[in-house]
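Student: pasted the sequence and its predicted model underneath.
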Amino acid sequence: MTERTTSSSWALSIVQALELDGLDCQDLFVKLGLDYSALNDPDARFAQDGMTRLWQRAVEITGNPAIGLNLAKVMRPGAMHVVGYALMSSSTLRDSFQRLVRYQRIIAEGADLQFGSTNRGALLTLAIHGDQLPPARQSADGSLASTLAFCRWLTGKPLVPIEVYFQGPPPADIEPYEAAFEAPLRFNAEYHGMLMRHVDMDIALPTANAELAQLHDRFAGDYLARFSDSRVTHQARQVICRLLPQGEPRRETVAQSLHLSERSLQRRLDEEGTSFQQLLDDTRRTLAEQYLARADLALLEVAYLLGFADPSNFFRAFKRWFAMTPGEYRAQC
């Protein structure tokens, strides 16, 4: 089974967050069988279940279930590997969020980010996937809090979300969450996420640099390509992208292209935390954003490039993805 991993840079940020509550993480790493010295190796990666056990043990020792929020206090560009610098060089927060979604797997494979526009605002949603262990709530808390802290640092403005969403029930002590987000909190939600104001997402970043953005994109793309080459998900996505203009790809066809049986393809995708239908849907969604940014492509052309024989099916899918029509999305872009 393919094990999800977390970058050493993100693991180091978790360590720094835990140390704010007085934990001896070097001793904790030894007891959990984790390699503390690997934190200083930029190319090292830690098993996600190892990070989950780290969060769990930290809560047991400190008695602080909100300890994940400490990540906001130690957030810095380097915490996100090359991705942090790509975000810094982006033109706007919206551009930065789109890069974060694109390169998230470099930071940690257990997190699945989605970003899109709604009538109320720009919505960033987060799903945390576990391996053998269910994901720690602190991981989602820390991811949301640190993302908001990074946005505030990037813009130099005290940004406040419209709403913040958590899948779990309300904590016994809600005050640390209110202090971290300063926004309405919604628990028992469908997903973890933050709804941001459109006007905030279009703030020009003082660190914007188009040339550096291109350079960081290349670095991040190269790393992701090396990292993903062995993943069936990555290979299947490439096949789907190639086949979509000919119509909706069949699982059998994609499996044959990868020299796998249908059953083997589905099993490998399951092991990597997805399914063929989900991968097809995610690929179409990502390509739809790219195609609609091109003014030379008519909406009907976009529908056919995405493999929809009936344009009405494309419009329904797009409404499900972004809570607006393709025309409305293009007008906002």
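Tutor: Happy to help now that I have it. Residues are numbered from 1 along each chain as shown.
Student: every contact and neighbour count from this point should use C-alpha atoms.
Tutor: Noted.
Student: neighbours around the nearest residue to residue 150 once chain neighbours are set aside, how many?
Tutor: Excluding the flanking residues, the one nearest residue 150 by CA to CA, 6 or more residues apart in numbering is residue 75, at 6.5 Å. Neighbours of residue 75 under the rule other CA atoms under 10 Å: 23.
Student: correct me, but residue 75 touches residue 151?
Tutor: No: assessed by CA atoms under 8 Å, residue 75 is found out of contact with residue 151, at 10.3 Å.
Student: check contacts around residue 239.
Tutor: Residues near residue 239 by CA atoms under 8 Å, 6 or more residues apart in numbering: 254, 257.
Student: what's the helix or strand for it?
Tutor: Counting by DSSP states H and E, the element that carries residue 239 is helix 232-243.
Student: distance from that helix to the middle of the chain?
Tutor: Chain-centre distance of helix 232-243: 19 Å, with CA atoms, centre = their mean, to the nearest Å.
Student: check which helices and strands the following helix or strand past it sits against.
Tutor: Heading C-terminal from helix 232-243, the first helix or strand you meet, by DSSP H and E, is helix 251-257. On a contact count with 3 or more CA pairs under 8 Å, 6 or more residues apart in numbering; DSSP states H and E, helix 251-257 meets helix 232-243, helix 262-271.
Student: name the residues of helix 251-257 that come out as buried.
Tutor: Within helix 251-257, the residues that count as buried by 16 or more other CA atoms under 10 Å are 251, 253-255.
Student: which one of these is nearest residue 126?
Tutor: residue 251 (26.9 Å; CA to CA).
Student: now for the closest one: which residues touch it?
Tutor: The neighbourhood of residue 251, defined by CA under 8 Å, 6+ apart, consists of 262, 276.
Student: state the distance from it to residue 237.
Tutor: From residue 251 across to residue 237, the span is 12 Å (CA to CA, to the nearest Å).
Student: also residue 253?
Tutor: Distance, residue 253 to residue 237, by CA to CA: 13 Å.
Student: ditto for residue 328
Tutor: Counting by CA to CA, the gap from residue 328 to residue 237 is 27 Å.
Student: the more surrounded of those two?
Tutor: Regarding residue 328 and residue 237, a neighbour count based on other CA under 10 Å identifies residue 237 as having more, with 18 against 13.
Student: putting a second one here so we can go through both:
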Amino acid sequence: MPDAIPLMRTGLMESIILEARDMGIFTPPYEKEAGLPPLPWGEQPPGIAMPLAMGMDFLEIVARKEGLPLFGYQVVNQNSLPLIRSFHLQCRACANVGELIRQFITQAQEQTSIADYRLIQTREAATLAHCGHSPRKHCLQTDLYTVAILIQLLQRVLGSQWMPGQIHLRSEKIKAIERASVFRGVDIRFNQPYRAIVFSRELLQAGIPSFQDHPAPGTDKRPELPREGISRQLEALLPAYLATGMLNSKMLEKISGMSFRTLQRRLQQEGHQYSEILLKVRLQQARELLHRTDHNLASIAGKLGYSNTPNFIRAFRHWTGISPGEYRRLYKAGTKASNTTTPLSS
């Protein structure tokens, strides 16, 4: 039984999908097969959460069906690291490669709930490794995606031709990877305990240029992805799936990676019920949409998974004591609408 639901930011998935489309790949069938949330990629906030396993499945599905054994590497290599929106590295204050890597490690923890990047040093070598638990075993494309991110991080400083001395992959030996021209001269090691790149320790002291395309420290902050607590993780996941209107037991099993009965039992152990969490998430999203958008009520009802507007209005009035229209008017008038409402019990 899983102890948690591994999460990832949709911003990471968005960068993969948009790059795949730039490569000429028609992604919607693969998105559906992997179970990705039906989000407007390129338009939605990058901080929403989704199941990490589905992102990993998408990489494997595209690679297999498009005949692209290096897809996980190519989908990163198509663009430079700064253009991956979810990896805004705050590196203006970094004096050398070692500091840049440590900043990367800090920032990367915000992108998935199982991120565990480590810089391991010996007398001569430095290893930048991802040691986190994976919800899937032997996922070659996730291996390639991870090492591509690490390689591009250092190529930003050391030049686009730089490559590590070694690449460690968790997957089994694949001849197509060994023979790939992009890895010529690199010692690739399969069946390793973690994904990693290995390079000379001396590089940690190499100076880095000033990056003007990164935001200043303190910007682009998002709530931390919950690493434990099924109820908290469901709260983070459900916003991406509300608009489907299909949050039934089958969908929840796919999202959570456990049977619906097990999910219910885990929630009960934490003192929660699924229906309560769904209502809470809907209220939070309704308030957010009423605050920051001018969408009409029919559009908001659809985004929350309601089949019709009257059902949404009745539910909102039940939650808050006022209609969504009144709530929006109070907010726009500068009144603290939350002070006039009845909070949803938790």
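Tutor: It's in. These numbers come from a predicted model, not from an experiment.
Student: give the aligned equivalent of the residue nearest to residue 150 of the first structure in the second structure.
Tutor: Using TM-score structural alignment, the partner of residue 75 of the first structure in the second structure is residue 80.
Student: I'd assumed residue 150 was in contact with that match.
Tutor: No: Residue 80 of the second structure is not in contact with residue 150 according to CA under 8 Å; the separation is 11.7 Å.
Student: now for these two: what residues contact both?
Tutor: Common neighbours of residue 80 of the second structure and residue 150 (CA under 8 Å, 6+ apart) do not exist.
Student: just the element for the residue nearest the centre of the first structure, please.
Tutor: By CA atoms, centre = their mean, the first structure has its centre lying nearest to residue 113, at 2.9 Å. Assigned by DSSP H and E, residue 113 of the first structure belongs to strand 111-117.
Student: then residue 57 of the first structure?
Tutor: Using DSSP H and E, residue 57 of the first structure falls within helix 48-62.
Student: which residues touch that helix?
Tutor: Contacts for helix 48-62 of the first structure (CA under 8 Å, 6+ apart): 3-6, 11, 18, 21, 23, 28-29, 32, 34, 65, 67-68, 110, 130-133, 135-136, 138-139.
Student: which ones among those are found in strands?
Tutor: 5-6 (DSSP state E).
Student: please pick the buried ones from the contacts of helix 48-62 of the first structure.
Tutor: Among the contacts of helix 48-62 of the first structure, those classed as buried by 16+ other CA under 10 Å are 3-6, 11, 18, 23, 28-29, 34, 65, 67-68, 110, 130-131, 135-136, 138-139.
Student: how deep is the nearest residue to residue 266 of the second structure once chain neighbours are set aside tucked in, by neighbour count?
Tutor: Nearest in space to residue 266 of the second structure, with sequence neighbours left out and distances taken as CA to CA, 6+ apart, is residue 230 at 7.0 Å. Look at residue 230 of the second structure: counted by other CA under 10 Å, it has 22 neighbours.
Student: surely residue 230 of the second structure is in contact with residue 6?
Tutor: No: Residue 230 of the second structure sits out of contact with residue 6 when judged by CA under 8 Å, with a separation of 10.2 Å.
Student: which neighbours do those two have in common?
Tutor: Counting by CA under 8 Å, 6+ apart, residue 230 of the second structure and residue 6 have no contacts in common.
Student: now stretch 67-76 of the first structure, how far from the centre of its chain.
Tutor: With CA atoms, centre = their mean, you get 17 Å for stretch 67-76 of the first structure.
Student: same check on stretch 203-223 of the second structure?
Tutor: That offset, for stretch 203-223 of the second structure, works out to 20 Å (CA atoms, centre = their mean).
Student: contacts for it, please.
Tutor: Stretch 203-223 of the second structure is contacted from outside by 47, 82, 88-92, 94-99, 110, 157, using CA under 8 Å, 6+ apart.
Student: list the buried residues of it.
Tutor: The neighbour-count check on stretch 203-223 of the second structure (16+ other CA under 10 Å) flags 204, 207-208, 211, 214 as buried.
Student: closest one of those residues to residue 303 of the second structure?
Tutor: Relative to residue 303 of the second structure, the closest of these is residue 214; by CA to CA it sits at 32.3 Å.
Student: so that closest one lies in a helix, does it not?
Tutor: No: counting by DSSP: H, G, I helix; E, B strand; the rest coil, residue 214 of the second structure is not found in a helix; it is coil.
Student: trace residue 90 of the second structure over to the first structure, please.
Tutor: In the first structure, the residue matched to residue 90 of the second structure (TM-score structural alignment) is residue 86.
Student: got the contact list for that match?
Tutor: Here residue 86 of the first structure is in contact with 96, 99, 212-213, 216-217, 220 (criterion: CA under 8 Å, 6+ apart).
Student: try 10 Å this time
Tutor: Contact analysis of residue 86 of the first structure by CA atoms under 10 Å, 6 or more residues apart in numbering lists 77, 80, 96, 99-100, 103, 208-209, 212-220.
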